[in-house]
Every structure is written in structure tokens, then in C-alpha cells.
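> Fold the stuff below for me.
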Amino acid sequence: MATKNILVIGAGELGNEVLRFLTQHPLQDATVAALLRPSSIISNDPTKRKELQTLKNLGVCLVPGDIVQDQEPALTSIFAGFDTIIGCTGFVAGKGTQTKLARAVLAAGIPRYIPWQFGVDYDVIGRGSAQDLFDEQLDVRDMLRSQSTTRWAIISTGMFTSFLFEPFFGVVDFQNATFCALGSWDNRVTITTPRDIGRFTADIVLGRDSEELFANQPIFVGGDTISYRELCELVETLAGKPFQKKVLSVAEAESALVQDPNNALLKYQVVFGQGRGVAWDVKKTWNYQQGIAGMTAQEWAENNLI
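Coordinates of the predicted model:
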């Protein structure tokens, strides 16, 4: 089935890249739209106006809708005009949003859906993990797997590359020359930049093999998979000096989480410290097998840390 109408939910860091690569794809022959809050579309804020104009210059249609405030029937009515929907909202919309979106998509009978699951392998991590938001992702998968009308693809990307290097994540602090391995030095993490995710997603949606790729299963992509030991060696080389090093054990992170149960950072540190479902072999990824390389940790660090 030819793709004629694509709706991207959200236009943040990831959504903007997905929209850009969709509109610029060599096989693009579809209407591309972005679902944005009505207040965003009519905003007079100069920064927001500039962002909206950039989308309009790409040929993106702006569709008003609020995934938090709107009820499912209203979202279903909006979605019904599209044949492919891509979720790019992240967890910031709050609990229950991803399942609400999935229900609205299924109620509309959308032919193809990519839910917002651009991250880890939730099936491997399983239910009841330290990051309670992950259970909702499994609820969405259960909903998709229990029906046959809407074909779907989940694009598993690992962590956004920049997050791994952000001081707030607690691993790399380039400025203060400190490094903290999560779980162990040999634990690995798969990372992909939003730009690469946008590029991969556009090709999955619009490429020649698109219909085969919507096979009701995850598609694994990646820019790099790296251990904390390798990452520490990389940043020390770039800095030209040794870093203060430590390992945050899973037990330590879990203990801290008991004392501060709403700490989102600790929830992620426990999951990544456990090391399950957060890394896969880049040579086995869809993009690598297509001959499409993603940005490596070293390339990102050289471009952004020096």
C-alpha cells in the first residue's frame, strides 16, 4: 500500500529530525504532518514561531491536537485521516499517554503505526523494572500484538547518544573529569543520535522495503554499542588527562532509590546498571545490514566535547 498521509506526533528533538528526513526522503510522495498543541501553533513566542516556520518551509502541515488533554475519540477522529502515524513524544507527556495514543490509533484503523518506543528492548527488561514507565511500553506492545488490523514497527535505538555524555545522567562529566560506570566496567550500552534515528525512521517508512519492515516486531538500529570501560578510555584520550573513576553498583543505586523513590535518574541508573535489554551488536542492526552507518560515540564526542 502506498503511503499517502503521514502524521508525526510531536516536534521536539526527535520529532523534528523525523519530519526533516521524511520530507527530504528521495522516495517521498506523501503529505507529511505534525500534531502539535493548538497553543503551540498560535504561539507568538519568537523562538516557537521560528521553529514553526522551519516546519512550514519543509512542507510540513501543522495539525492541532493535544495528546494529554484531548479524549480518545477526539484523537481517533484526527488520526483517521492518515495511513501512517509515528509517535515522537517521549515520556514527558506523562503516564497513560502512550496507551491512550495506541487505543486511538487502533480505533481509527490506521494501516501502519510506529509507537514511541525509540529506546531500549522493553521485552528483555520485562515488567516490574526500576523504571516504572517501562511497563506502559509493554502494555502498548500487548495491545498491538493482540490485533491484526494495524501493522506496526517498533524502532529500538538504545539511548540518545547525547544523554550518555550529559553530566546529569551521572556517567561522564567532562568538565570535572569524573566518570561513573553503571553496574560494571564491562556493561555495554547502545546509543543513536536523534539525527540518525530520523534518517533510519524515514527510510523504514518510505524506503523500497517499507512494506516488509512493518512486520509487527521490533527493528533494532544503532549508531554504536560501547562498554563503560571503552567510553572512559575515549573521554580520557579526548581530555588528555585521567578521570576520577568509580562504579555505581546496582545495589547502591537500588538503595538510593528506596530513599528517593521518585528520582527518575536513579530509576534509569538501576536499569542500565543491570545491563539487560540496553545493548545489542551494531553489526546485527538493520541500518548496518543496509550499509547505513550511524554516528559513533567517538565521532559524537569529538564533535561536541572538544
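> Could you use CA atoms for every contact and neighbour count after this?
Will do.
> distance of Q137 from F220?
As for Q137, its distance to F220 is 16 Å (criterion: CA to CA, to the nearest Å).
> show me the contacts for the residue nearest to S227 when sequence neighbours are not counted.
Closest residue in space to S227, ignoring its immediate chain neighbours: R188 at 4.0 Å, by CA to CA, 6 or more residues apart in numbering. Counting by CA atoms under 8 Å, 6 or more residues apart in numbering, R188 makes contact with T225, I226, S227, Y228, G275, V278, A279.
> go with 7 Å
Listed by CA atoms under 7 Å, 6 or more residues apart in numbering, the contact set of R188 reads T225, I226, S227, Y228, G275, A279.
> How about V270?
Neighbour list for V270: A130, V250, A253, E254 [criterion: CA under 7 Å, 6+ apart].
> List the buried residues in whichever strand or helix holds it.
Per DSSP states H and E, V270 falls inside helix 264-274. By 16 or more other CA atoms under 10 Å, the buried positions in helix 264-274 come out as L266, K267, Y268, Q269, V270, V271, F272, G273, Q274.
> now stretch 77-96
With burial defined by 16+ other CA under 10 Å, the residues of stretch 77-96 counted as buried are I78, F79, A80, F82, D83, T84, I85, I86, G87, C88, T89, G90.
> So which of those belong to helices?
I78, F79 (DSSP state H).
> Pull out the buried residues from the one helix or strand T47 maps to.
If you go by DSSP H and E, T47 is part of helix 46-57. Using 16+ other CA under 10 Å as the test for burial, helix 46-57 gives L52, L55.
> can you pull out the strands in the chain?
Counting by DSSP state E, the chain has these strands, from start to end: 5-9, 31-36, 61-64, 84-87, 112-114, 151-156, 159-160, 172-173, 178-182, 188-192, 217-220, 224-227, 244-248.
> so which of those strands comes closest to A293?
The closest of the strands of the chain to A293 is strand 224-227. By CA to CA, the value is 9.1 Å.
> how near is R151 to L19?
According to CA to CA, R151 stands 21 Å off from L19.
> In terms of packing, which of these two has more residues around it?
More crowded of R151 and L19, by other CA atoms under 10 Å: L19, with 29 against 22.
> Can you give me the distance of the more buried one to D66?
18 Å.
> one more, for comparison:
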Amino acid sequence: MEMLMLYRDSNAKAILVIGAGELGMAVIRALIERGSAEGGALSVLLRPETDAPPNQPTAELRDMGVNIVRADLASATKDALAAIFADFLTVICCTGFVGGPGTQRKITAAVLKAGVERYVPWQFGVDYDVVGRGSGQEVFDEQSDVRDILRAQSGTHWIIISTGMFTSFLFEPSFGVVDLENGKVHALGSWDNRLTVTTPDDIGRLTAAILAHEPRIDDEVVYVAGDTFSYTQLADMVEHHLGRKVERILWNMEMLRSEVEAHPEDGMRKYHLAFARDTGVAWDKDGTFNKTQGIPVTDVSCWLIER
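Next up is the predicted model:
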């Protein structure tokens, strides 16, 4: 078996954020507010310049004092990523499944191989321990694999931050659950089913607060929530915002399953089925980190007003 020994430079920078999308930038800004960029202590991993999207915030990041490291998560080997990660004490993964199936497992394996002290994986979503495998959404299965990998070792501390769905995704027209323009709300599975949602900006602030918390948090699943509600309550909130009645349409389990069977390559239909649950996709706000620490967050009603 090939062995690769990696030694951390004594001048290693403290934190690497993987990705500078909506969530990555929110985490970076929150870390900077806490002084984590001082002395070049904050870096971000971006795609190579030849493959970078035109809106990549390179200049903004440099102006913020953030160091830029480049690698292609999809094509880079585990060893190549481990060599990069070995320069950092903390790695925060803020890039989802754009690298294709297996990317999150590969990143996690590289983090462990590098001997990173502390890792925050891309688990900013549902409670994968409760959802488990076979939910209808294959990427959820990979998230369960990541948890198993982390729990099976003791060399790297980890923090899983469960946030629920991004608030904006709930209102994304392509997702189809809320149609603000036409005044429609669809319930997934049942009107009593609940969802937890949190905005990326709040996730960024809460992630930075969780990392800085004393006593230190390690090897735990930490729950946060901007809002938790049933589909009935969601329809009520949308009606209040629009000032008129909305059409309420139930997508029951039979319909959702048949849609996935008829369109097996449609990711959104798989998400509909995966979120049509009465467990694992919602939790009470009272026990969340933001609630117990008195950190204000944006609920759905406020998000609708601010949008």
C-alpha cells in the first residue's frame, strides 16, 4: 500500500475555505469579521484560472486579504488535495456536488490523509443520520458515507453543521415548491410535514461562531435554523406576504414517486421526493446553536420582506 507522509509547515496558515460561491463568501466574510484573515491566516481554494467562472470574486478576495489556492476538485487526486490541505489547521468545505459523484468522499479522505486538525465538511443541509440511505437522492447517500468516514477515525476533529435547506432555494422557481408570481404553494408529502431553512449569510456567521466557541466544539453535529415550519404555515406566510389567498396544492408520496420513476434523471424531482419526509429535514429552533447562544437569524417572513 502506498504511504505518503505529509508534514505541516510550522508557518502553516490557519484556515482554508473550499469554494467561494454564495456560502463560501458568507463564511469568508464572517471569518474576517472575527479577525481570522489577519497575518494571511485565511485562504480559499478556487478552480484553476483557465477553468474559473467569469464571476469568480478573485479581486474581491484579494482586497479582503484572503490568499488564493487553486485546484480542480473533480480531477485532482486524493494525494494532490492532501498535499494542499496539509498546509492548514482547519478546512471548511463550502462547495457542494459540482465536482460530481464521489467528490465529497475524496475531499474527506484527503483531509484525513493530510492530518488536518479540524474539518467542517459540506454537510450544510438535512440530518443525514435520520434520513439515511435510500432517500431517493443519491447525493444524500454520499453525505452519509462522509459521516461514517469521519466517525471511524480519531486523527482529525470534525464539526457537522446541520442547517436545513437554504432559504432562497425554497423559493427557487426551478424547485417549484413556492410560486410567488402566481400565488401557489406546493406541499411535499403532507401539509403537516415540516422544513428547516437558513440563509447562507446566517450559516456563515453561525459557522464562524461555532468554530470560535468556548469551550471548543469538536466531533459533534451542531444544529442551526433560520426558521422551521410546516407547509401549512409556509402557505400562511406566503399569503400574508402577498396580501391575498394562494392556491394550495399537495404533491403526495404516490405522485412524487411516480414522477421520479417517469423522469429518473431529473434532479429536482428527486429532491422533491427526498424532502417529502416527516423526519430528518426539520428540527425545533429551541435546541439550535443560534437559539441557545442568542444569535439573531433571518426567518422566512423577514426574508420575504427583504428580498
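> wait, which of the contacts of V270 of structure 1 is closest to G170 of structure 1?
The closest of the contacts of V270 of structure 1 to G170 of structure 1 turns out to be A253 (CA to CA; 11.5 Å).
> counterpart of the closest one in structure 2?
For A253 of structure 1, the aligned position in structure 2 is occupied by L256, per TM-score structural alignment.
> which residues does that match contact?
Applying CA under 7 Å, 6+ apart, the residues contacting L256 of structure 2 are H272, L273.
> what's the spacing between the residue nearest to the spatial centre of structure 2 and G24 of structure 2?
Closest residue to the average C-alpha location of structure 2: F124 at 2.6 Å, with CA atoms, centre = their mean. Counting by CA to CA, the separation of F124 of structure 2 from G24 of structure 2 is 11 Å.
> ditto for T196 of structure 2
Here T196 of structure 2 is placed at a distance of 20 Å from G24 of structure 2 (CA to CA).
> Could you do T156 of structure 2 as well?
Look at T156 of structure 2 and G24 of structure 2: by CA to CA, they are 22 Å apart.
> More neighbours: these two, which one.
More crowded of T156 of structure 2 and G24, by other CA under 10 Å: G24, with 23 against 20.
> what's the counterpart of A202 of structure 1 in structure 2?
Using TM-score structural alignment, the partner of A202 of structure 1 in structure 2 is A208.
> What about that match, how many residues nearby?
Number of residues near A208 of structure 2 (other CA under 10 Å) recorded here: 21.
> Against A235 of structure 2, how distant is it?
For A208 of structure 2, the distance to A235 of structure 2 equals 33 Å [CA to CA].
> Over to G21 of structure 2?
G21 of structure 2 is 30 Å from A235 of structure 2, where distance means CA to CA.
> More neighbours: which of these two?
Higher neighbour count among G21 of structure 2 and A235: A235, with 24 against 16, using other CA under 10 Å.
> Map the more buried one onto structure 1.
In structure 1, A235 of structure 2 lands on C232 (TM-score structural alignment).
> same deal with Q293 of structure 2?
Per TM-score structural alignment, Q293 of structure 2 is aligned with Q290.
> Its match: neighbouring residues, count only.
Neighbour count of Q290 of structure 1, defined by other CA under 10 Å: 8.
> wait, what's in contact with it?
Contacts for Q290 of structure 1 (CA under 7 Å, 6+ apart) come out as none.
> same deal with V66 of structure 2?
V66 of structure 2 is in contact with A37, G40, L42, S43, V44, counting by CA under 7 Å, 6+ apart.
> Ignoring the adjacent residues along the chain, who's closest to the equivalent of T103 of structure 2 over in structure 1?
Under the alignment (TM-score structural alignment), T103 of structure 2 maps onto T97 of structure 1. Using CA to CA, 6+ apart and skipping the chain neighbours, the partner closest in space to T97 of structure 1 is V68 (6.5 Å).
> do S77 of structure 1 as well
For S77 of structure 1, ignoring the flanking residues on the chain, the nearest one in space by CA to CA, 6+ apart is A108 at 7.1 Å.
> Just give me the match in structure 2 for the one you found.
Structural correspondence for A108 of structure 1 with respect to structure 2 (TM-score structural alignment): A114.
> Touching, its match and F85? I think so.
Yes - between A114 of structure 2 and F85 a contact is recorded at 5.9 Å, counting by CA atoms under 7 Å.
> Pull up the overlap in contacts between those two.
Common contact partners of A114 of structure 2 and F85 (CA under 7 Å, 6+ apart): none.
> Out of the contacts of V66 of structure 2, which end up buried?
A37, L42, S43, V44.
> want to throw these into a markdown table with distance to P264 of structure 2?
Output for the buried ones among the contacts of V66 of structure 2, formatted as a markdown table (distance: CA to CA, whole Å):
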| residue | distance to P264 of structure 2 |
| --- | --- |
| A37 | 44 |
| L42 | 41 |
| S43 | 39 |
| V44 | 35 |
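> What is the nearest of the residues you listed to I217 of structure 2?
L42 (20.1 Å).
> Just tell me what that closest one corresponds to in structure 1.
In structure 1, the residue matched to L42 of structure 2 (TM-score structural alignment) is V32.
> Quick one: residues contacting that match.
Contacts of V32 of structure 1 by CA under 7 Å, 6+ apart are N5, I6, L7, T23, V60, C61.
> now structure 2: which of those match?
Contacts from the contacts of V32 of structure 1 that recur in structure 2, judged by both residues aligned by TM-score structural alignment, their matches' CA atoms under 7 Å, are N5, I6, L7, V60, C61.
> now the fourth one: how far from T47 of structure 1?
In this structure, V60 of structure 1 and T47 of structure 1 are 18 Å apart, going by CA to CA.
> do the same with the second one
When CA to CA is applied, the distance between I6 of structure 1 and T47 of structure 1 equals 25 Å.
> ditto for the first one
Relative to T47 of structure 1, N5 of structure 1 is positioned 28 Å away (CA to CA).
> can you redo the buried residues of stretch 77-96 of structure 1 as CSV with distance to Q53 of structure 1?
What follows is the buried residues of stretch 77-96 of structure 1, written out as CSV (distance: CA to CA, whole Å):
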residue, distance to Q53 of structure 1
I78, 22
F79, 23
A80, 26
F82, 23
D83, 25
T84, 24
I85, 22
I86, 21
G87, 21
C88, 19
T89, 20
G90, 23
